[in-house]
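> The sequence and its predicted three-dimensional model are supplied below.
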Amino acid sequence: MLEKLDFLEEKYKDLNGKISDPDIINNINEWQKYVKEHAEIEPIVMKYREYKEATEQIEESKEMLNEKLEDDFKEMVKEELNELQKHQEELQEEIKFLLIPKDPNDEKNVIVEIRAGAGGDEAGIFAGDLFRMYSRYAERQGFKVDIMSTSSQGVGGFKEIVFMIKGKGAYSRLKYESGVHRVQRVPETESGGRIHTSTSTVAVLPEVDDVEVEINMNDVRVDVYRSSGNGGQSVNTTDSAVRLTHVPTGIVVAMQDEKSQLKNKDKAFKVLKARLYEKQVSEQNKEIAEARKSQVGTGDRSERIRTYNYPQGRITDHRINMTVYKLDNFLDGDIEEMVDALITTDQAEKLKTIEK
């Protein structure tokens, strides 16, 4: 770890020179790149310098204890040494956390896709429950929810719902929700009182900028058609619905909830960019050795991550073996305890790789 910190300190000195260089200042893009990099490593370097200063003071105190000192003064030096050692340990832990690689998407808005899985109508009802849970959580956090696309089912709930949660840090809080969510409960239509198991799939995608995902318009087929279902007077009267097909990957995105074709097209491109970005990141992650991956990660949409058991009133997250017994509150958006536990576990796993 110390070698890494020495390297960062040298890099920081080098960046200090670059952001003050008139030639680089004249090249605004290059200068901004160096300023951003400088700002990212500055907290680590400042903390490391504080750590080195504490280390020097500890050495000085130890040397003083080897000298002939009066008893009162010796006790004072010992006390100071204990305080310095405690401070040094605290700084070491702070530095470890600062060294945890930052997820560049953490501050972004998120696009959440919930799809009914196995379980027929009950899976669609559960998809609706999950949508309400995330909407209530967003409300508690001061985030805004913008529904992008819905596909309802006859008995209530959704075959699919796509929505955006807007707010600083939304992705950092919700990225661990990707995966298969399982519900165990007695459906209202079940006269025999038998417990049914159903699933819904959740995908959490960061909203991406044009710079991060470049789409060649020649690769996208755009189809417009008349919307169907709930949509007011424009239903079946104007070609407002939009379907985008990204030919190289086969990804298809359809939007019809807005009356305006332009708005549907804009929303469809947001989702397409997010899905292409997810595909790109997913392929990169596959190249990383299994030993270096976090146990929690951001979840795979095919991985069963959590069970909601109604008869026992419990929610169990299988990745961290955590169970809470407050089902009603949880489904009302009180998921903070679980979110915090997932973040803490993920950070602990990443810390292990730093300490190796």
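Everything's here; your move.
> Every contact and neighbour count from this point should use C-alpha atoms.
OK.
> ok, residue 320 - how many residues close by?
Neighbourhood size, residue 320 [other Cα atoms under 10 Å]: 16.
> That one falls within a strand, correct?
No. Secondary structure of residue 320 (DSSP: H, G, I helix; E, B strand; the rest coil): coil, not part of a strand.
> Which positions in the host helix or strand of residue 5 come out as buried?
In this assignment (DSSP states H and E), residue 5 forms part of helix 2-18. For helix 2-18, the neighbour count (16 or more other Cα atoms under 10 Å) marks 5, 8-9, 12, 15, 18 as buried.
> from these, which single one is nearest residue 71?
For the buried residues of helix 2-18, the residue nearest residue 71 by Cα to Cα is residue 5; the value is 38.6 Å.
> Okay, strands next: where are they in this protein?
Ranges of strands in the chain, per DSSP state E, are 110-116, 144-152, 158-166, 179-185, 196-206, 220-225, 241-246, 251-255, 304-309, 314-317, 322-324.
> In addition, the following structure is provided for comparison:
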Amino acid sequence: MQELALHQGKVRLYAELEQRLEETATLWQLATEEDDLSLESEIEREIKALQQRFEALKLEILLSGPCDRNNAILTLHAGAGGTEAQDWVQMLYRLYVRWGERHGYKVETLDFLSGDEAGIKSVTLSFSGENAYGYAKSEKGVHRLVRISPFDASARRHTSFASVDVIPEVSEDNEITIDPEDLRVDTFRSGGAGGQHVNKTDSAIRITHLPSGIVVQCQSERSQTQNKASAMRVLQARLLELKRREQEVEISEIRGEQQEIAWGSQIRSYVFHPYSLVKDHRTNEETGNVSAVMDGEIDAFIAAYLQKTKIVK
């Protein structure tokens, strides 16, 4: 019933947009016939707004996965390369925070491990809002940076890598039952971002799920209770993802398919030098506006990926 209501809502929205477009076209025709230029700027604004909404609706229609409407949990890890790779993770962290804010999502930093000299070794974010996972899942994979390193006194060009993992947050009707006896809970002092409260109390939580070996931790909140609740959210999501992957392996074995390891594939390159270009290797979508991309404008890449995967399916 919930799924039906969602589709009905999209149909109603499409009809409303179509009606607004017809009304705007009629207004434009009348203004043209009467040679009235006073409404020109208003009509142009309305057309632009309608175009943006139609594009957003087209993108939403591409989301058909069972978890696409869920919140998303995104984790960044620095690849080999030390400080340079850790700085790349910090740049991507900013990119995804900006992207989430642009979409009106609630963005939370659940775990944060600072780099040795600069940057971030790893960080986990959550995006809460409709279709967060449906959009964010397109970012899963290895992201490559080519630039003149600010950490190299000889100003040489460096290539750095960072991995992005994205999983859906578990909805209440999909929650996995976890036996408390299967968990080891450790406390430790927070590190990284956190202000004056950092390193004063053992408020950070690390949870190990003994049967699977999955380890999650959270240190963003000021109390153990809050951090434990956040860590359990991540653990639920990772256990569900593990279950999904196991099912995929079983299906591929039955079909005799060779599955690509998605998390190990290089999906996108960000070239800052000797030219400016961001290119997605899965779709060939590209742009020379690197600064806009690094400011969170990645919807064109997401749209191209969703369109391609929809066609393949």
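Thanks, I have the structure now. Computed from a predicted model, the values in this text were never measured in an experiment.
> about what we covered before: any chance of the strands of structure 1 in TSV with distance to residue 343 of structure 1 and mean neighbour count as columns?
Output for the strands of structure 1, formatted as TSV (distance: least, Cα to Cα, whole Å; neighbours: other Cα atoms under 10 Å):
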stretch	distance to residue 343 of structure 1	mean neighbour count
strand 110-116	17	26
strand 144-152	22	17
strand 158-166	19	22
strand 179-185	16	21
strand 196-206	15	24
strand 220-225	37	15
strand 241-246	34	21
strand 251-255	31	19
strand 304-309	15	21
strand 314-317	13	18
strand 322-324	13	14
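> Grab the nearest non-local neighbour of residue 120 of structure 1.
In space, and not counting its chain neighbours, residue 120 of structure 1 is closest to residue 198: 7.8 Å by Cα to Cα, 6 or more residues apart in numbering.
> Surely that neighbour and residue 123 touch.
Yes. Taking contacts as Cα atoms under 8 Å, residue 198 of structure 1 lies within contact range of residue 123: 5.2 Å.
> Which neighbours do those two have in common?
With contacts taken as Cα atoms under 8 Å, 6 or more residues apart in numbering, the residues that reach both residue 198 of structure 1 and residue 123 are residue 117.
> circling back: now which residue in structure 2 aligns to the residue nearest to residue 120 of structure 1?
Residue 198 of structure 1 maps onto residue 160 in structure 2, with residues paired by TM-score structural alignment.
> pretty sure its match contacts residue 87?
No. Under the criterion of Cα under 8 Å, residue 160 of structure 2 is not in contact with residue 87, lying 9.2 Å apart.
> Next, work out how far apart residue 123 of structure 2 and residue 233 of structure 2 are.
Remark: distance between residue 123 of structure 2 and residue 233 of structure 2 (Cα to Cα, to the nearest Å) = 15 Å.
> can you check residue 32 of structure 2 too?
57 Å.
> Of those two, give the one with the bigger neighbour count.
Set residue 32 of structure 2 next to residue 233 and count neighbours by other Cα under 10 Å: residue 233 wins out with 18 against 13.
> Spit out the contact partners of the residue nearest to that one when sequence neighbours are not counted.
Excluding the flanking residues, the one nearest residue 233 of structure 2 by Cα to Cα, 6+ apart is residue 169, at 7.0 Å. Neighbour list for residue 169 of structure 2: 70-73, 233-234, 236-237 [criterion: Cα under 8 Å, 6+ apart].
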